[in-house]
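Visitor: Sharing a model that was predicted from the sequence below.
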Amino acid sequence: MTTINPYLTFEGNCENAFNFYRAVFGGEFTFLGRFSDMPEDPNYPVSDEARNQIMHVSLPIGGDTILMGSDTGGHDSGNFNVGNNISLSITVDSKEKADEFFSKLSSEGKVSMEMSSTFWGDYFGMCTDRFGINWMISFREEESASE
């Protein structure tokens, strides 16, 4: 099964925005992680002021729809522009499908993060297609390994 969810990016006020969305839609966050939770990486330093900002938050808003978001923080902070601060996040049921979608979507576009295994357990990548639409592709490796 493949699902597509909106992914919103903020410039330091993600937590405030998602507390508002939680008040609007109800429910609870299924995940809330901060940049301070990430493993240290000298290639992508996180400033002291960004450490408490949101790395990722998930809020189910009905059925299979999850509103997701993060602050720009760290190495990506210079890329924030109102209007390009939404991505479509696709979750697929196989690594092969993730690679296929990523390859097709990034063709003639721009890769911002190659598909790779991540510290949070997903096989994940990000790109912007040739039409300027931002995409996040992920396959949950940890769940498939335990099945």
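Guide: All right, it came through fine.

Visitor: going forward, measure contacts and count neighbours with C-alpha atoms only.
Guide: Will do.

Visitor: tell me which element Phe102 is part of?
Guide: Using DSSP states H and E, Phe102 sits within helix 95-106.

Visitor: Show me what that helix is in contact with.
Guide: Helix 95-106 is contacted from outside by 91-92, 115, 123, 125-130, 135, 137-139, 141, using C-alpha atoms under 8 Å, 6 or more residues apart in numbering.

Visitor: also this one, for the comparison:
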Amino acid sequence: MTVKLTPYITLEGRTNEAIRFYEQAIGAEVLSITTYGDMPDMPDTFTDDLKSLVAHAKLKIGAAELMLSDAPPGTPLESGKRVTICITTNEVEQSRTIFEALQQEGQVNMAFREEPFSPGFGDVTDKFGVTFQIYTELEG
């Protein structure tokens, strides 16, 4: 069982630009990118421009990781949601347990469920106003 904390940056349509910038500025290495077009449940109203936005990306910078995404179109990006903390585990049930614990007296922003980029993912703001993304990454 492993648990790690990772900064998670959410931008408004500029994640691809940020990734290129971080590659040049601080030697970031792209580990994965999933666009909204890669997601199976996106509405037919999504244009090609919207489909090219980043739903989830993971970069390696030195020994650390950084995750990024674009806010979905039409979703206001609240000031407290621009940078969040991503808690990563290697077990779906452990991720679910953490998610359920953090939602007590808090607010669920995105229900915990399987996503194309993670077998167990959810977004929750705890009772102190800190937003966490719970991310499962299976080993192997």
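Guide: Done, it's in. Remember, it's a predicted structure, so these values are computed and weren't measured experimentally.

Visitor: just to revisit the earlier point, would you list the buried entries among the contacts of helix 95-106 of structure 1?
Guide: For the contacts of helix 95-106 of structure 1, a neighbour count by 16 or more other C-alpha atoms under 10 Å gives the buried set as 91-92, 115, 123, 125-129, 135, 137-139, 141.

Visitor: and the two most separated of the residues you listed?
Guide: Asp129 and Glu141 (24.5 Å; C-alpha to C-alpha).

Visitor: Okay, buried residues for stretch 67-75 of structure 1 please.
Guide: Neighbour-count burial for stretch 67-75 of structure 1 [16+ other C-alpha under 10 Å]: 67-74.

Visitor: In structure 2, which residue is most central in space?
Guide: Centroid check for structure 2 by C-alpha atoms, centre = their mean gives His56 as the closest residue, at 5.3 Å.

Visitor: related to what we said a few turns ago, now, which of the buried ones among the contacts of helix 95-106 of structure 1 sits nearest Glu108 of structure 1?
Guide: Once C-alpha to C-alpha is applied, the member of these that ends up nearest Glu108 of structure 1 is Asp129, at 7.0 Å.

Visitor: Which residue in structure 2 aligns with the closest one?
Guide: In structure 2, the residue paired with Asp129 of structure 1 is Asp126, using TM-score structural alignment.

Visitor: quick one: contacts for that match?
Guide: For Asp126 of structure 2, the contact set (C-alpha under 8 Å, 6+ apart) comprises 102-107, 132.

Visitor: which among those end up buried?
Guide: In these, burial by neighbour count holds for 102-103, 106, 132, counting by 16+ other C-alpha under 10 Å.

Visitor: Could you single out the nearest of those residues to Ile9 of structure 2?
Guide: Ile9 of structure 2 lies nearest to Phe132 out of the buried ones among the contacts of Asp126 of structure 2, by C-alpha to C-alpha, at 11.4 Å.

Visitor: Right, I'll call it a day here.
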